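Chemist: The sequence and its predicted three-dimensional model are supplied below.
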Amino acid sequence: MPHVPDTFTAFVVDKTGDDKVIRECRRFAAADLGPGEVTVRVAWSGVNYKDALASTEAGKVARRYPLVPGIDLAGEVVDGPAGLAPGTQVLAHGYDLGVAHHGGFSEYARVPADWIVPLPAGLDARTAMTIGTAGFTAALSVHLLEQRGLRPGTGPVLVTGASGGVGGVAVGILAARGYEVVASSGKPEAAAYLKGLGAAEVIARAETGGQSSRPLERERWAGAVDCVGGETLAYVLRTLRYGAAVAASGNTGGAQLPTSVFPFILRGAALLGVDSVRCPVEDRRALWRRMTGDLRPNGLDTTVTDVVGLAGLEPELDAILAGRKRGRTLVAVSGQE
C-alpha cells in the first residue's frame, strides 16, 4: 500500500504579501494537510464552478489561504479508522472540502471520516468523478422531485442550464427514467449533445428568462430542475403546472428571485432547495449507491469533454468562469490516464 510522502504536488491558491491571489502547482507538505481521520491518495478530481470561484479573490468562496481547491475527489485510502482499511476505494465531496479544508487538487488529501463515501460496487474512481459533485446534485434534484410526486408520463420536465455540469447529468438521469425532458441552454451548439443524453427537445435560454409583467403564465411543466436561478427560476415558477415543483441548485443567473406569492398560493407550486454541501453522509452514501442503478444517467461516456493534470488546471478554471465549458472536465491527479 502507498505511504504518504513528506511532500507531494498540489495546485494551490494563495495570497502574496500585497494581498494578490496567485495560483500555482507547488510542493505541498503532508504536515499541512489539516485535520481528519482518513488520508486518501487522490486518483481523480473534477473541475467545478465552485472550484473556479475559489481560485479567484472576486469569487469570495475561499475561506483560507493557502488553499488546495477541489470540492470533490476519489481515490484510495492510505490511512484510516476501522472500516476504512488501506486500499479501500472512496470518494468525498461537499462539506468544507476545497473551500475551508484542503481539497482534491492534490496528490494526497486528509478528511474527516464522516465525509467519506466508500465507492459502491460497480463504480470506479474515474466514473465517480465523471458523475462528481455536479452529478450528485442532479441526482439529489431528481430524488427530491420524485419524493414530491413527480412520475414519468405526467408531462414535460424542464432542465435549465442544461449544457452545464448539473444540467447535463439531470437530463441524462431523467431521460433514463423515462421522462419527457425539455433542455434549455444558452449554447445552440450543445443541442446535439443534449439530445444524445436523451432530451426530447432543446429550447433557447431566451425562452426561459426575462422579466414578465404577469405573475403567472400558461402552465407548461410537470416539474423542473433549475441550475440557473434569477429570472430563469422566476420564469419556471410562473409556468409550472398545478401542484408541480422545481428543484433549484444554481445561481449563475443571479441570486435575486423576482417572483410573487401567486405560483405558491394559486397553483400550489413548490420550490425545493437542493444543497449537496451539507447533505447528511448516510443520505449521501445511499444516493451514491442508487447512482450505480436506477439513478445512473444516460451518456456518462460523453459527459467528459476534457481530462487535464494538475499543471493544466489554470486555463480550465478560467474557461468555466467565462462560461466557455460544456460537460465535465476531469483532473487526473496521481498519474492517471
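Modeler: Received, thanks. Residues are numbered from 1 along each chain as shown.
Chemist: switch to C-alpha atoms for all contacts and neighbour counts from now on
Modeler: Fine.
Chemist: List the contacts of G34.
Modeler: By C-alpha atoms under 8 Å, 6 or more residues apart in numbering, G34 lies in contact with 101-102, 110-111.
Chemist: Between those residues, identify the one with the most neighbours.
Modeler: H102 (28 neighbours; other C-alpha atoms under 10 Å).
Chemist: how about the strands in the stretch 1-150 of the chain?
Modeler: 7-15, 21-29, 38-47, 72-79, 89-93, 108-111, 116-118 (DSSP state E, counting those that start in this stretch).
Chemist: The longest helix seen in the chain to strand 38-47, inter-axis angle?
Modeler: Criterion DSSP state H: the longest helix present in the chain is helix 125-147. If you take axes from the mean of the first three to the mean of the last three C-alpha atoms, to 10 degrees, helix 125-147 sits at 80 degrees to strand 38-47.
Chemist: put this beside the first:
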Amino acid sequence: MEFWAMVAHESDSGIVLTRQQVDEDFLGPGDVTIKVHYSSANYKDGLAITAGGGVVRKYPIVPGIDITGEVVSSDDDEFAPGDLVVAHGYDIGVSHNGGYAEYARVPADWVVKLEGLSTRDAAAIGTAGFTAALSVQALLDRGLTHEAGAILVTGATGGVGTVAIDILSGLDFEVIASTGKTDANELLSEIGANEVIGRLPEDPAAKLRPLAKAQWAGAIDSVGGRSLAYILSAIGYGGAVAASGLTGGSDLPTTVMPFILRGVALIGIDSAYVPIEKRREVWAALGKELRPQHLSTLERYAPVTEATTVLHAIQSGTHTGRTVLGVAGEF
C-alpha cells in the first residue's frame, strides 16, 4: 500500500514539511490502522516543523498530534473496521508518525471510539479542546459551580481558551475572557464570554501583591508566568486555577499566601499522558455534557497540504480558534 503524507525533514535551511508518497512500512508499529479523515493545527505541531523546537526526537516524521478517522484494520478486539475514532497525545507527532497522512497506525491503548461526535467535530476539539475539557472537569471536581462566581479564561482566543469558554458557557458559568487581541471581542462574546478584558496584570511592570482583591471563583490559564501569579492572588476563597500553558513564561513569582490564607488550589493539566481510561471518559463527556456548542464558529478549515502556513500563523500569534486540517481527499 502506498499513500500520501506530509513529512517533516531536516535540511540545511531548517525543518521542511513536504508532500511525499510513502509505503506501509512507513506507518511504524501499532495495533490499529486508521484511515485519517482530519487532523488539526496545534502549537506543538508548529514546534515540530521548527528547528530547535524541542518536541521531535528524530526526523523524518509525520506531524499531527491529533488523528481522527475510520479504523481499517485492528489486531485488538476493542476496535473493528468502520469504527470512528480519535487518537492524540502520547508519542503521536513527536516520535510516532501523526495525523498529517492518509493513514496512521497506533497502539490500541492510544485510541478512543467516538460517541456523539463526528470525526470533524473531534478534530475541531482536538488536543486543545481536550485540554480545555480536562481543565473544566478539574474545576468541577474541585466543587465549583456557576453559583460560586465568575471563571476567568486567559489566552482566550487560543485553542484551549476558546473551547474552555464554550464549554463553561454551556454549563451556565459566568465567563471572563482575557486576551491581548483587541479585535476578538465579538467572537468571544458569541461563544459565551460575558466580559472581555485585556491581558493580566493590566500593568505588566507593576509589583505583584501576595494577595489582591478576590475577583474570580476560578480560572483556566494557558499563559503562566506573571499572569498566573497575579491570577492566583485574585482568586476567591476555596477557588482553583487549572493551568496548562506557559506562553507567558515558566517562572511563577508568587507566594504561599493564596494557598494558605484562601485555600486556593493550583491544578496542573497535562493532556499528553492522561491514562487511556480517563481519556475515554473525557471524550465521552465531550460528546454529551461537556460538548462545545459553537464548534462551527470556532472552526476554520484548510487542506493538510497548507499545514505549514497555518502553523506559522499559530506561532506568530495571529491565529484564533481551531483549524481543522482535512486529510481525506486533499492530497
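Modeler: Perfect, thanks for sending it. From a predicted model like this one, the values you see are computed outputs, not experimental measurements.
Chemist: Please state their TM-score.
Modeler: Scored by TM-score structural alignment, normalised by the length of structure 2, the superposition of the two chains gives a TM-score of 0.96; 329 aligned residues with a C-alpha RMSD of 1.5 Å.
Chemist: closest to E217 of structure 1 among the contacts of G34 of structure 1?
Modeler: Relative to E217 of structure 1, the closest of these is H101; by C-alpha to C-alpha it sits at 44.6 Å.
Chemist: Give the closest residue to L84 of structure 1 in space, chain neighbours not counted.
Modeler: V77 (7.0 Å; C-alpha to C-alpha, 6 or more residues apart in numbering).
Chemist: show me the contacts for the aligned partner of that neighbour in structure 2.
Modeler: By TM-score structural alignment, V77 of structure 1 lines up with V71 in structure 2. The contact partners of V71 of structure 2, taken as C-alpha under 8 Å, 6+ apart, are 32-35, 79-85.
Chemist: Can you give me the separation between the residue nearest to the spatial centre of structure 2 and L47 of structure 2?
Modeler: Centroid-nearest residue in structure 2, with C-alpha atoms, centre = their mean: A128, separated by 1.1 Å. For A128 of structure 2, the distance to L47 of structure 2 equals 15 Å [C-alpha to C-alpha, to the nearest Å].
Chemist: same thing with V256 of structure 2?
Modeler: Taking C-alpha to C-alpha, one finds V256 of structure 2 at 34 Å from L47 of structure 2.
Chemist: Between those two, which has more neighbouring residues?
Modeler: Neighbours were counted for V256 of structure 2 and for L47 using other C-alpha under 10 Å; L47 has more, 20 against 14.
Chemist: Not counting sequence-adjacent ones, nearest residue to that one?
Modeler: L47 of structure 2's closest residue in space is G53 (C-alpha to C-alpha, 6+ apart), at 4.5 Å.
Chemist: what do we get in structure 1 for the one you found?
Modeler: In structure 1, G53 of structure 2 lands on G59 (TM-score structural alignment).
Chemist: how close does that match get to E24 of structure 1?
Modeler: 17 Å.
Chemist: just E37 of structure 1 next, same as before
Modeler: Taken as C-alpha to C-alpha, the span from E37 of structure 1 to E24 of structure 1 is 27 Å.
Chemist: The equivalent of V228 of structure 1 over in structure 2: neighbour count?
Modeler: In structure 2, V228 of structure 1 lines up with V223, judged by TM-score structural alignment. As a burial measure, V223 of structure 2 scores 22 neighbours (other C-alpha under 10 Å).
Chemist: ok, now A82 of structure 1?
Modeler: Neighbour tally, A82 of structure 1, other C-alpha under 10 Å: 7.
Chemist: try V264 of structure 2
Modeler: By other C-alpha under 10 Å, neighbour count at V264 of structure 2 equals 23.
Chemist: so what's the counterpart of it in structure 1 up against?
Modeler: Under the alignment (TM-score structural alignment), V264 of structure 2 maps onto A269 of structure 1. If you count contacts by C-alpha under 8 Å, 6+ apart, A269 of structure 1 has them with 237, 240-245, 263.
Chemist: go on, E174 of structure 2?
Modeler: Per C-alpha under 8 Å, 6+ apart, neighbours of E174 of structure 2: 146, 149-151, 168, 193-194.
Chemist: Which of these sits closest to S227 of structure 2?
Modeler: I151 (15.1 Å).
Chemist: Quickly find the element holding the equivalent of A286 of structure 1 over in structure 2.
Modeler: In structure 2, A286 of structure 1 lines up with E281, judged by TM-score structural alignment. Per DSSP states H and E: E281 of structure 2 is located in helix 276-286.
Chemist: For that helix, give me the average deviation versus structure 1.
Modeler: After superposition onto structure 1, the mean distance of helix 276-286 of structure 2 to its aligned counterpart is 0.8 Å, using mean C-alpha distance after the TM-score superposition for structure 1.
Chemist: Touching that helix from outside, list them.
Modeler: 109-116, 130, 133-134, 291-292.
Chemist: now the angle between strand 84-88 and it, please.
Modeler: Going by the same axes, to 10 degrees, helix 276-286 of structure 2 makes 120 degrees with strand 84-88.
Chemist: From the rest of the structure, what touches stretch 117-127 of structure 1?
Modeler: 43-44, 74-75, 88-92, 128, 281, 284-285, 288-289, 292.
Chemist: Would you mind giving me the PyMOL syntax to select the buried ones in those residues?
Modeler: To isolate the buried subset of the contacts of stretch 117-127 of structure 1 in PyMOL, counting by 16 or more other C-alpha atoms under 10 Å, use the following:
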select buried, resi 43+44+74+75+88+89+90+91+92+128+281+284+285+288+289+292
